[in-house]
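*Asks:* Sequence unavailable; structure follows:
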C-alpha cells in the first residue's frame, strides 16, 4: 500500500492511499483522484520522506530543518496549520450533516414552516440561492451557507 501526499490546484493538501505507483498513475490519468475539499482533479504529488518502521530497538529519528512534512511549513499555504484547519473544517461539516435533515431544494419552504410553527423545530440542510437566503433573512430566519465537498453530500454515516 502506498500512502502519497497530494495537493490540488487550490492548495488543499491531503493523503491518497493506492495499491501501487501504477495504480496512482492510472487513477490520475483517468481523473479519478480528486481533492476531498473541492473535488478538483488537478492533483499533484508532493515530495515526501519514506516512513520506515525500524522496530522498537531503534531510536526515533527527529526531522531536521524547518520542514516536518514534505516541503510544507506551518506558515505556507498547505502547511501543517492549513492541513489541521482543513481537517477541523471537514470534521465540522460531517458533524452538521450527521445532525441535520436533508430537505434538498425544499430548504426555503421548510425553513419558513419551522419558523412559523407549521412544522416541528429541527436542524435542516438543503439548497438555497443567495437571493433565497436574503429573503429568509428579511423574515428573521437565520441561515448559514455551508459548502459541502462532493462525496460528503450523500447520506451521513
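*Replies:* All right, it came through fine. Given the structure is predicted, the values throughout are model-derived calculations rather than measurements.
*Asks:* Please make it C-alpha for all contacts and neighbour counts, starting now.
*Replies:* OK.
*Asks:* residues contacting residue 137?
*Replies:* By Cα atoms under 8 Å, 6 or more residues apart in numbering, the residues touching residue 137 are residue 143.
*Asks:* Second structure for comparison follows:
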C-alpha cells in the first residue's frame, strides 16, 4: 500500500491509500477518486514532506517551531492522531460494507425505490453523481456519502 496526500480543485487536502501509483492513476482516470469534503473529482497529488529518520548515531533535531503558536493551534490533534482516527474510520467503513450490496450506477434508482416502498429495504452502496445525490437528499431519501472511495467489485484484482 502507498499513502498519498491529495488535493482537490477546491483546495481541500486529504490522505488516501492505494495499492500502487498506477492504481491511483487508474482510479482517478475512472472517476473513482473524489474529495471526501466536497465531492470534487479534480484530484491531484499534493506536495508531501518525506519522513526521513535520523541516523542511529545522531540525536534527532529539536522539533521545528510552530508557525502558529496560538492556544487554538495547540489544541489541534497531532498528525499521528488524525491518521489513527482515519484508519479507524476506514476499518469501520470496510466492516459496514461487508453486509452491504454493491449496486453500482443504479444506486440512486434503487435507493429511491426502497424509499418509495417499491423494493424491500436493504443496505446498498454504489455510485451516484453529485446531482443525483443532491436530488435524493432534497426528496428526503436517507443517503450519505462514504468517507473513503470504494473500488467496484469488478475492478478489484
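*Replies:* Looks like it arrived, so ask away. Keep in mind it's a predicted model, so treat the numbers as computed, not measured.
*Asks:* outside of the lengthiest helix in structure 2, which residues touch it?
*Replies:* Secondary structure of structure 2 per DSSP state H: the longest helix is helix 79-97. With contacts defined as Cα under 8 Å, 6+ apart, helix 79-97 of structure 2 is touched by 125, 146, 147, 148.
*Asks:* Which strand or helix spans the nearest residue to residue 13 of structure 2 once chain neighbours are set aside?
*Replies:* Closest residue to residue 13 of structure 2 in three dimensions, ignoring its sequence neighbours and counting by Cα to Cα, 6 or more residues apart in numbering: residue 7, at 4.4 Å. In this assignment (DSSP states H and E), residue 7 of structure 2 forms part of strand 2-8.
*Asks:* how far away is residue 28 of structure 2 from residue 16 of structure 2?
*Replies:* 12 Å (Cα to Cα, to the nearest Å).
*Asks:* Check residue 78 of structure 2 too.
*Replies:* Residue 78 of structure 2 is 18 Å from residue 16 of structure 2, by Cα to Cα.
*Asks:* More neighbours: which of the two?
*Replies:* residue 16 (14 against 10; other Cα atoms under 10 Å).
*Asks:* Assign a three-state SS to that one, would you?
*Replies:* strand (DSSP: H, G, I helix; E, B strand; the rest coil).
*Asks:* My guess is it contacts residue 24. True?
*Replies:* No - under the criterion of Cα atoms under 8 Å, residue 16 of structure 2 makes no contact with residue 24, lying 9.2 Å away.
*Asks:* Checking the residue positioned nearest the centre of structure 1 next. Helix, strand or coil?
*Replies:* Taking Cα atoms, centre = their mean as the criterion, residue 37 is the residue nearest the geometric centre of structure 1, at 3.5 Å. When classified by three-state DSSP, residue 37 of structure 1 comes out as coil.
*Asks:* And it, how far from residue 12 of structure 1?
*Replies:* Applying Cα to Cα to residue 37 of structure 1 and residue 12 of structure 1 gives a distance of 7 Å.
*Asks:* when you align them, which residue in structure 2 goes with residue 144 of structure 1?
*Replies:* Residue pairing (TM-score structural alignment): residue 144 of structure 1 is matched to residue 144 of structure 2.
*Asks:* What about its match, how many residues nearby?
*Replies:* Neighbour tally, residue 144 of structure 2, other Cα under 10 Å: 10.
*Asks:* repeat for residue 2 of structure 1
*Replies:* Counted with other Cα under 10 Å, residue 2 of structure 1 comes out at 12.
*Asks:* any idea how far it is from residue 118 of structure 1?
*Replies:* In terms of Cα to Cα, residue 2 of structure 1 sits 53 Å off from residue 118 of structure 1.
*Asks:* what's the answer for residue 34 of structure 1, then?
*Replies:* 42 Å.
*Asks:* which one of those two has more residues nearby?
*Replies:* residue 34 (20 against 11).
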